[in-house]
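Colleague: Provided below for reference: sequence and predicted model.
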Amino acid sequence: MLTAVRDAFAGNGELTERQGAVLLVSAGTVFSLTAISLAAVEDASDFQFLTYRGASTTLAMLLLIVARRGGRPVSFAGVTRNVWLAGFTLGATSMLYILALSRTSAATTLFLLAAAPIFAALIGWVVLRERVERSTLVAIGITAVGVAITVGAGLDIGSVSGVLFASGIPVTVGLYSVLMRSVSGVDPVVPALIAGSVLTLCSAAAALATDGLGISLRDGALACVSGGIALGIGLPMFNLGHRSVAAARVPLLLMAEVVLAPLWVWIWPGETPNAATLVGGAVILGAVVWLMLVSKHATDTAPSSRAAAIPVD
């Protein structure tokens, strides 16, 4: 497995679907570290955390570009307006994710994130005129019920801004998915590099206007775990793995993040989600899993190389 991943990373050969699936589950597991990293922060403000998260993500992408020079170099050819927009959207998603986590529960944020595949289908229909299957329409209706339950729970506990930030995440992730499908030939490292740079600049400007950029070594290290490791390692694993897996199965494999992130902060520091959040989350997860299962017949052909939705948190 490790040898196959190393060779595929260097551009020598492709992964099997099972190997790609293992990488996607691993990517979701790595992505889930962000929730507990933020929960462990002591003094850093949201924008201070985001600044160092963005900077470490950018550094990780630059190191990846250097590492790939000897095998499959990162190509910057074909960087269009949509690629830039995808990068900005990815950066906005990362910002919304941290702002939501700091204002509402991890369970609320992650369960709403789980609705991203549904929004991707809806936005794809509006923007790309992609046909929406009847099963997708049913899943959208079920998801709307789950979102309403989850949002209602958030409003009850007074986290209005957190729920609003969290509600925007599936929309931006869905938009990112559609944008990447429109520029499927671009190297996936490029929008990630743009996202990290945009996140760093925008967050640094906000931090300088409020609290400055000075934070403790502990908080800075946690931000780097969230960016340099969770995104710096998770994104390359995702980008490599999804090429060998049918696109409709990708969100299901990434459910590892949705399940694990609330679990980590439930174990420590003891953030217990309320009953309504769990019910709403179960409805959303059920809709997405059901959609993936009924779409199985369309994914039993050769795996799609088309870019799929990234839950970049």
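Modeller: In hand now; what should we look at? Numbering: from 1, shown residues only.

Colleague: contacts and neighbour counts: CA atoms only from here.
Modeller: Will do.

Colleague: who are the contact partners of residue 195?
Modeller: Applying CA atoms under 8 Å, 6 or more residues apart in numbering to residue 195 gives the contacts 54, 87-92.

Colleague: out of those, which are inside helices?
Modeller: Among those, the members falling in helices (DSSP state H) are 54, 87-92.

Colleague: any idea which of these has the most stuff around it?
Modeller: residue 54 (32 neighbours; other CA atoms under 10 Å).

Colleague: ok so, going back, now the ones in helices among the contacts of residue 195 in CSV, with distance to residue 20?
Modeller: Formatted as CSV, the ones in helices among the contacts of residue 195 follow (distance: CA to CA, whole Å):
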residue, distance to residue 20
54, 27
87, 24
88, 27
89, 25
90, 22
91, 25
92, 27
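
Colleague: now the two most distant members of those residues.
Modeller: Spanning the widest gap among the ones in helices among the contacts of residue 195 are 54 and 89, at 13.7 Å by CA to CA.

Colleague: tell me the spacing between residue 238 and residue 3.
Modeller: According to CA to CA, to the nearest Å, residue 238 stands 17 Å off from residue 3.

Colleague: try this one next to it:
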Amino acid sequence: MSQAHSHSHLWPGVPLALGSAALFGAAPPLSKLLLDSVNPFMLAGLLYLGAGIGLGLYRLLRGSGANAGEAQLAARDIPWLALAIGMGGIVAPVLLMFGLTLNTASSSALLLNLEGLATMAIAWLVYRENVDRRLLVGAFAILAGAVLLSWEGKGVAFNLGAMLVAGACLAWGLDNNFTRKISATDPVVTAMLKGLVAGVVNVGLGLAAGASFPSVSIVAATTGVGFLGIGVSLVMFILALRHLGTARTGAYYSLAPFIGALLAIFILGEPITIKLAIAGLLMGVGLWLHLSERHEHEHDHEALEHEHSHVHDEHHQHAHDGLVSEPHSHWHQHAPMRHRHPHYPDLHHRHTHG
């Protein structure tokens, strides 16, 4: 009833998380090219609308979740989806925009690194994801690199604006952990809904602040960046959550500022600095500590029933009436079993540790 793993435990979660960070990291330098033509509120709205509309068109071409081998949203998923969209698509952007109006850019850039810390802290302290000293050191090395990249020598201003920016980071940390709860469902639908809601909210804020829609060419460029840098990135982030859990995905995602800084060198011609080199070294050490993790022990799988996209690996040994394609999605049962292999806190390994 069981078969050996045919691939590394790093696959596909780590490449998905790094790919998500790379696409998201590319969005700021590309967006910076558009800021001269677009109000910041309107820019944020169009980026998110590009993500939502682009993924909506993709879903129409691809077909529904069932046809794509993905589990569809069920009634039990709606509260978690609503919480994720509310925190990440409404509360966080609004807090951030108002915080930016009351706080310095340098202080806000530093505070935005709290999102990664909030994501990991909630995953470890509230949802009890497994963590050891190696992962902690790696995560803080990555975060230290991100903080260094944002540092402009002015420190953090502790005022109402700073509190609002920190609140936005906490809301995004909650969003990431709520999204983990529905990561077994079609990620395209989840990301599409997040993009549409956040897009409408931010465009509304832009219009309320007196902004107007830019030219058609600028709208097209902005929505294109949003589709890739936010939409596709978010789909990959949700898929990574399935395989890695929230804390590890959040740590890899924290590499986005460094990727953005590298792209800014090539796209905007920005100089290579000592700060960038040290930040890269810190993040490289943190990345190596995470990639070299090998969490392996004998563990029990309790009886479980759920639905998600899967292939017939060692955790999915069940019969079908007729031939089926892989991957596919349907409601299925897992019998109790005990075995040992390297694993992350994915959909089937969210067990406790002594």
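Modeller: Yes, it's here. No experiment lies behind these values; they were computed from the predicted model shown.

Colleague: tm score of chain vs chain?
Modeller: After superposition, the two chains reach a TM-score (TM-score structural alignment, normalised by the length of the first structure) of 0.67; 290 aligned residues with a CA RMSD of 4.8 Å.

Colleague: quick revisit: pick out whichever of residue 238 and residue 3 of the first structure has more residues nearby.
Modeller: Set residue 238 of the first structure next to residue 3 and count neighbours by other CA under 10 Å: residue 238 wins out with 27 against 8.

Colleague: I figured that one hits residue 21, correct?
Modeller: No - in this structure residue 238 of the first structure lies outside contact range of residue 21 using CA atoms under 8 Å: 9.5 Å.

Colleague: in the stretch 1-150 of the first structure, which spans are helices?
Modeller: Ranges of helices in the stretch 1-150 of the first structure, per DSSP state H, counting those that start in this stretch, are 2-9, 17-31, 33-39, 46-67, 81-101, 106-113, 116-127, 134-156.

Colleague: quick one, which of these is packed in tightest?
Modeller: helix 106-113 (a mean of 29; mean count of other CA atoms under 10 Å).

Colleague: packing partners of it?
Modeller: Taking 3 or more CA pairs under 8 Å, 6 or more residues apart in numbering; DSSP states H and E as contact, the helices and strands that helix 106-113 of the first structure lies on are helix 81-101, helix 134-156, helix 160-182, helix 255-267, helix 275-294.

Colleague: the same query, at a cut-off of 10 Å, please.
Modeller: helix 33-39, helix 81-101, helix 134-156, helix 160-182, helix 255-267, helix 275-294 (3 or more CA pairs under 10 Å, 6 or more residues apart in numbering; DSSP states H and E).

Colleague: overlap of the contact sets of residue 54 and residue 89 of the first structure?
Modeller: Residues touching both residue 54 of the first structure and residue 89 (CA atoms under 10 Å, 6 or more residues apart in numbering) are 95, 195, 198.

Colleague: what about the second one, distance to residue 6 of the first structure?
Modeller: The gap separating residue 195 of the first structure from residue 6 of the first structure is 25 Å, by CA to CA.

Colleague: so what sits against both of residue 238 and residue 21 of the first structure?
Modeller: 27, 250, 254.

Colleague: tell me the one of the residues you listed nearest residue 165 of the first structure?
Modeller: residue 254 (21.0 Å).

Colleague: what sits closest to that closest one if chain neighbours are left out?
Modeller: Distances taken as CA to CA, 6 or more residues apart in numbering place residue 28 nearest to residue 254 of the first structure, at 4.9 Å, with adjacent residues excluded.

Colleague: mind checking what the one you found lines up with in the second structure?
Modeller: With the correspondence set by TM-score structural alignment, residue 28 of the first structure lines up against residue 21 in the second structure.

Colleague: its match contacts residue 255, correct?
Modeller: Yes - using CA atoms under 10 Å, residue 21 of the second structure is in contact with residue 255, at 6.2 Å.

Colleague: tell me roughly how far stretch 191-198 of the second structure lies from the first structure on average.
Modeller: Compared with the first structure after fitting, stretch 191-198 of the second structure has a mean deviation of 2.0 Å; criterion: mean CA distance after the TM-score superposition for the first structure.

Colleague: picking that back up, check contacts around the residue nearest to residue 254 of the first structure.
Modeller: 230, 234-235, 237-238, 251, 253-261, 310-312.

Colleague: mind giving me the packing neighbours of the helix or strand residue 297 of the second structure falls within?
Modeller: Using DSSP states H and E, residue 297 of the second structure falls within strand 296-301. Counting contacts by 3+ CA pairs under 10 Å, 6+ apart, strand 296-301 of the second structure packs against strand 337-342.

Colleague: the strand it packs on vs strand 296-301, what angle?
Modeller: 150 degrees (axes from the mean of the first three to the mean of the last three CA atoms, to 10 degrees).

Colleague: against residue 277 of the first structure, how distant is residue 226 of the first structure?
Modeller: For residue 226 of the first structure, the distance to residue 277 of the first structure - CA to CA - is 24 Å.

Colleague: oh, that last question was meant for residue 229 of the first structure, not what I typed.
Modeller: Applying CA to CA, the value for residue 229 of the first structure to residue 277 of the first structure is 29 Å.

Colleague: quick one: which of those two has more around it?
Modeller: residue 277 (24 against 21).

Colleague: quick check: that one touching residue 285?
Modeller: No - the pair residue 277 of the first structure / residue 285 is not scored as a contact, 12.0 Å apart, by CA under 10 Å.

Colleague: which neighbours do these two have in common?
Modeller: Joint contacts of residue 277 of the first structure and residue 285 (CA under 10 Å, 6+ apart) are 111-112, 146.

Colleague: as JSON lines, those with distance to residue 265 of the first structure would be great.
Modeller: Putting those into JSON lines (distance: CA to CA, whole Å) gives the following:
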{"residue": "111", "distance to residue 265 of the first structure": "14"}
{"residue": "112", "distance to residue 265 of the first structure": "17"}
{"residue": "146", "distance to residue 265 of the first structure": "22"}
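
Colleague: of the residues you listed, closest to residue 273 of the first structure?
Modeller: residue 111 (11.2 Å).

Colleague: not counting sequence-adjacent ones, nearest residue to the closest one?
Modeller: Closest to residue 111 of the first structure by CA to CA, 6+ apart is residue 281, at 4.8 Å.

Colleague: number of nearby residues for the one you found?
Modeller: 27.

Colleague: doesn't residue 306 of the second structure belong to a strand?
Modeller: Yes - according to DSSP: H, G, I helix; E, B strand; the rest coil, residue 306 of the second structure belongs to a strand.
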